[in-house]
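1. Have a look at this fold, sequence not included:
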């Protein structure tokens, strides 16, 4: 069986190892969601990953509700991404842009007071930081149900963002269909209360995902398109009464399209980030998805290799360990200790706690 350090073909991309960098929102873009030069250093430091999946990147102003996260809907954003991607490529890395519409997780502060868009008129639990809230947070507000015209516009935004990602130099794109954001809000019956072609049956609730995936394929080719799912457990108030009935057919359909790979974040009861007792669906999805299957969530060296050895996964995506360990692949190869992250600088700020984590040969600790 392959090891984590053996190469793998992910569609059109030859990855030199099976340690992928999962998407990680870090909040180092501008208020206009334009990537900044420090992001180029951050990604270049992590070029040893078999493939990097970029931080979630907005496809439109309507779909963006995270402060200082990057976008791909304006020319300035495309131009900002170009040197970031070029620097990573010069360092020998490969990167897919993760395309993001947050749906009801967008606070009206980002939309001049307008209600956010979702599958149905629901409200996300909890609070979120906005530019207007300063250092505090505001509670989410009710979303409005997307009309057919809204859906058509969102699909056009996915097409445009894919074109922009390719113009910026990305090696491919990943559809963010996980973690309680717009497409996940359509997929699951806890938030999709519709009675039209986009609601009701699992097939109908998956319609937006299928249409969005086909838009990405039309622009980039199936071998440069990936999809991310989070099939088990509640995320940001989004859940389903029978996840197998939704996600197993979705995975089968994605396999039939020949996408580059399917990545899944699977919660576990022991997870310290969004734990869930809902059983993992990867064993069932493995049976119907013939392409490369990439699993993510709470992996360490032994558990990652075990899932490769069993054939359950073809590669493993590591998220938080890459934040504080730019040389994570080499640390795993040597079974070396990992740097702990500085929690105060996870989501916004400058270079501190972003590009100053030491590699194996370095001495200093990152700034708090």
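-> On my side now, so go ahead. These numbers come from a predicted model, not from an experiment. Numbers count the residues shown, from 1 in each chain.
2. hey, let's count contacts and neighbours off CA atoms from now on
-> OK.
3. Check the gap between the closest residue to residue 83 other than its chain neighbours and residue 218 for me.
-> Nearest residue to residue 83 in three dimensions, chain neighbours excluded: residue 40, at 6.8 Å (CA to CA, 6 or more residues apart in numbering). Residue 40 sits 28 Å away from residue 218, going by CA to CA, to the nearest Å.
4. take the one below as the second:
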């Protein structure tokens, strides 16, 4: 099977083409990686994940929808991640850190945002519709953010997180440019209405993503990737189809010039497409087919709701170098071995066991409000 052939990703070689995508789990100890997290990653590395991408790692304190999300801005966090990285390596897998800033979908009343002592920053003062902060009293949704005055100060945070990821021994970093978070907010014209060098034209809206990639490449060289979700939907994102293609086509063509390890393309998923005023928010289109031509010399990894059979066809045909699974890794710590042996995957969504605290047991609400994409 093509899935189980080694592949060079950046400067390292992964043992197979089955990846584990970033999956928020709310299990850290006040932003510090702990032994529970180490056991979780140990199990998946031993279970046949060729390349693991961590849950989103906060580059600075933010008021997330998920309490107990880990960070990487201090030495204690670096040491916690180092234990995890070393253990994953001992099992023969490789591991990338996903660098994450939430932007406008943070909340000022969340404990970590209060501790940070700064506003909720975004490219423009445009709130995202929806939101569900179950660890904050009442029923708060997303708020109108504060315009970040100088985006380069945020790029500096990504670079500092990148330096810390290097200290922790990660094989590389994946910049989170998807799912309606900070970088995606700069790219999309519905969340970025700036009129200077960071907004307006496609080139200006892509600038923050590209400059962030260049900054982290200074630390990790060829071991830098980016994840994008052009179809939008989640966290109130999405542009008209032609504008979407033009925008992400330009972004990916320019990103392809940076010698990235890979680009993760997440395809449209009805499961994460939120609805406002009786209308779906996303822009459905074939993401892999549409954007692959812009990445002729860049490795592509595909993501979102792939079946094992579909994965083998996708890889053997050359349409993608590898495929990331998401929720399947929550249901089973041995996804890679199951696929290799032809055993079925149980993709049942049991939210009572997804996260680290009882606040997440409310069934149904997650999908309606839009939670972290699990694929």
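-> That came through fine. Fair warning: this is a prediction, and the values are worked out from it, not measured in the lab.
5. Out of residue 40 and residue 218 of structure 1, name the residue with the larger neighbour count.
-> Using other CA atoms under 10 Å, the more surrounded residue of residue 40 of structure 1 and residue 218 is residue 40, with 21 against 14.
6. Map that one across to structure 2 for me.
-> In structure 2, the residue matched to residue 40 of structure 1 (TM-score structural alignment) is residue 38.
7. Check whether that match really touches residue 84, as I assumed.
-> Yes. Applying CA atoms under 8 Å, one finds residue 38 of structure 2 in contact with residue 84, separated by 5.0 Å.
8. For structure 2, which segments count as helices?
-> Ranges of helices in structure 2, per DSSP state H, are 35-46, 75-90, 111-116, 152-168, 182-187, 202-220, 241-255, 287-291, 308-316, 327-331, 335-341, 365-369.
9. So for residue 228 of structure 2, which of those helices sits nearest?
-> helix 182-187 (7.7 Å; CA to CA).
10. How far does the closest one sit from its chain's centre?
-> Centroid displacement of helix 182-187 of structure 2 relative to its chain, using CA atoms, centre = their mean, to the nearest Å, is 12 Å.
11. Now do the end-to-end distance for stretch 68-75 of structure 2.
-> 17 Å.
12. can you tell me which residue in structure 2 aligns to residue 97 of structure 1?
-> For residue 97 of structure 1, the residue aligned by TM-score structural alignment is residue 97.
13. count of neighbours near that match?
-> 30.
14. which residue sits closest to it in space, ignoring its chain neighbours?
-> residue 173 (4.6 Å).
15. list the contacts for the alignment partner in structure 1 of the one you found?
-> Alignment note: residue 173 of structure 2 maps to residue 173 in structure 1; criterion TM-score structural alignment. By CA atoms under 8 Å, 6 or more residues apart in numbering, the contact set of residue 173 of structure 1 is 96-99, 162, 165, 216, 220, 224-226.
16. can you do 10 Å?
-> 53-54, 95-99, 161-163, 165-166, 216-217, 219-227, 260 (CA atoms under 10 Å, 6 or more residues apart in numbering).
17. What of residue 298 of structure 2?
-> So residue 298 of structure 2 contacts 252-253, 255-263, 292, 321 (CA under 10 Å, 6+ apart).
18. Swap in 6 Å and give it another go.
-> The contact partners of residue 298 of structure 2, by CA atoms under 6 Å, 6 or more residues apart in numbering, come to residue 256.
19. Please determine how far the equivalent of it over in structure 1 is located from residue 4 of structure 1.
-> By TM-score structural alignment, residue 298 of structure 2 lines up with residue 291 in structure 1. To residue 4 of structure 1, residue 291 of structure 1 is 17 Å away according to CA to CA.
20. what does stretch 245-252 of structure 2 contact?
-> Against stretch 245-252 of structure 2 from outside (CA under 6 Å, 6+ apart): 202, 206.
21. at 7 Å instead, please
-> Stretch 245-252 of structure 2 has contacts (CA atoms under 7 Å, 6 or more residues apart in numbering) with 202, 206, 230, 291, 294-295.
22. hang on, the match of residue 97 of structure 1 packs against residue 172?
-> Yes. If you go by CA atoms under 7 Å, residue 97 of structure 2 and residue 172 touch, sitting 6.5 Å apart.
23. can you count the residues close to residue 275 of structure 2?
-> Counted with other CA under 10 Å, residue 275 of structure 2 comes out at 18.
24. Can you give me the distance of it to residue 238 of structure 2?
-> 12 Å.
25. ok, now how distant is the nearest residue to residue 32 of structure 2 once chain neighbours are set aside from residue 101 of structure 2?
-> Counting by CA to CA, 6+ apart, residue 32 of structure 2 lies nearest to residue 77, which is 4.9 Å off, once chain neighbours are set aside. Residue 77 of structure 2 sits 16 Å away from residue 101 of structure 2, going by CA to CA.
26. cool, residue 249 of structure 2 as well?
-> From residue 249 of structure 2 to residue 101 of structure 2 the distance is 23 Å (CA to CA).
27. hang on, isn't residue 66 of structure 2 packed against residue 26?
-> Yes. With contact defined as CA under 7 Å, residue 66 of structure 2 counts as touching residue 26 (5.9 Å).
28. So what would you say the end-to-end distance of stretch 188-207 of structure 1 is?
-> Rule used - CA to CA; the end-to-end distance of stretch 188-207 of structure 1 is 12 Å.
29. repeat for stretch 324-342 of structure 2
-> For stretch 324-342 of structure 2, the end-to-end distance is 18 Å (CA to CA).
30. now what about it, what contacts it?
-> Residues contacting stretch 324-342 of structure 2 (CA under 7 Å, 6+ apart): 18-21, 23, 43-44, 47-49, 301-304, 308, 344-347, 374-375.
31. hmm, which of the residues you listed are the buried ones?
-> Using 16 or more other CA atoms under 10 Å as the burial test, the contacts of stretch 324-342 of structure 2 include 18-21, 23, 43-44, 47-49, 301-304, 308, 345, 374-375 as buried.
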